[in-house]
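S.K.: next come a sequence and a model predicted from it.
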Amino acid sequence: MKDLLKFLKAQTKTEEFDAIKIALASPDMIRSWSFGEVKKPETINYRTFKPERDGLFCARIFGPVKDYECLCGKYKRLKHRGVICEKCGVEVTQTKVRRERMGHISWHVRLRTSGS
């Protein structure tokens, strides 16, 4: 047990920083990070419990709900990794990509900042 704790302590590497800079991202930069546009305020279909297309939890934008399975079920398993389903538009990959992917909302009016 001591060897395991020693190994885990050796693996944790902390980095020290002298400074950090935070800035607002431009609309073009946000669109470049985005995987798609969120067009609807809906989240989950109450009958199927699946994310609504183009909604806040959309599988097409953010990634699959189940590992290596598209939303409609056409592609299942690891052998279809990286394939984008023609029917539902979901990429067959791991669900943890949902934590990393970002969508954007387009506004029809220009948003004012406090400085202008």
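M.R.: Yep, it's here.
S.K.: CA only for contacts and neighbour counts going forward, please
M.R.: Fine.
S.K.: please go through the protein and pick out the longest helix.
M.R.: Ordering each helix of the chain by length in residues (DSSP state H) puts helix 2-11 first.
S.K.: burial count for I30?
M.R.: By the measure other C-alpha atoms under 10 Å, the count of residues near I30 is 14.
S.K.: that one sits in which helix or strand?
M.R.: When secondary structure is defined using DSSP states H and E, the element that contains I30 is helix 27-33.
S.K.: after that helix comes which helix or strand?
M.R.: Downstream of helix 27-33, the first helix or strand assigned by DSSP H and E is helix 59-62.
S.K.: now for that next one, which elements pack on it?
M.R.: For helix 59-62, there is no helix or strand it packs on, judged by 3 or more C-alpha pairs under 8 Å, 6 or more residues apart in numbering; DSSP states H and E.
S.K.: second one coming, line it up with the first:
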Amino acid sequence: MQTLHASTPDDVHAAVAAHPWLLVDYYKDDCPACRMLDMSLRQFAASPGAAGLVLLKVKLETVGEDFFRGLGLRQTPTLALHVDGREAARLPGFQTPAQITQAVEAQAGGAPA
């Protein structure tokens, strides 16, 4: 699983447009659940379900709170799975590797082969 980092809201929009199978991790530095989610994402990345998926890391402190609020994000961490440019699933809070896998598999019809 390739990992990208967004520095601006435009970076986020460009990544959503450019990658048909994108998992976005919205996080903050001072968030214990965000650090735990990083461990889950590392485990998930090593699984077959992560093949073809791109991970975009979006830090609140970098892109700004107004951007987060504009997306309707209410907490960090939040994962958003985008398939062909549209948000297909949103997972607020800490997620285990199994929960991430389940969410991705539920949308697997849009996954690249």
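M.R.: Structure's in. What do you need? From a predicted model like this one, the values you see are computed outputs, not experimental measurements.
S.K.: TM value for the aligned chains?
M.R.: Their TM-score after superposition, calculated using TM-score structural alignment, normalised by the length of structure 2, is reported as 0.25; 54 aligned residues with a C-alpha RMSD of 4.8 Å.
S.K.: helices and strands around the helix holding I30 of structure 1, which ones?
M.R.: Contacting helix 27-33 of structure 1 under the criterion 3+ C-alpha pairs under 8 Å, 6+ apart is no other helix or strand.
S.K.: any buried residues in that helix, and which?
M.R.: R31 (16 or more other C-alpha atoms under 10 Å).
S.K.: where do the helices of structure 2 begin and end?
M.R.: Under the criterion DSSP H, helices of structure 2 are mapped to 9-18, 32-45, 60-63, 65-70, 97-106.
S.K.: relative to E87 of structure 2, which of those is closest?
M.R.: Nearest to E87 of structure 2, of all these, is helix 9-18, at 9.0 Å by C-alpha to C-alpha.
S.K.: now for that closest one, which elements pack on it?
M.R.: With contacts defined as 3+ C-alpha pairs under 8 Å, 6+ apart, the secondary structure elements packing on helix 9-18 of structure 2 are strand 54-59.
S.K.: now the strand it packs on against helix 32-45, angle please.
M.R.: Between the axis of strand 54-59 of structure 2 and that of helix 32-45 there is an angle of 170 degrees, by axes from the mean of the first three to the mean of the last three C-alpha atoms, to 10 degrees.
S.K.: what packs against strand 54-59 of structure 2?
M.R.: Secondary-structure packing of strand 54-59 of structure 2 (3+ C-alpha pairs under 8 Å, 6+ apart): strand 2-6, helix 9-18, strand 21-27.
S.K.: how about a cut-off of 6 Å?
M.R.: For strand 54-59 of structure 2, the packing partners by 3 or more C-alpha pairs under 6 Å, 6 or more residues apart in numbering; DSSP states H and E come out as strand 2-6, strand 21-27.
S.K.: surely V24 of structure 2 meets V58?
M.R.: No. Counting by C-alpha atoms under 6 Å, V24 of structure 2 stays clear of V58, with 7.1 Å between them.
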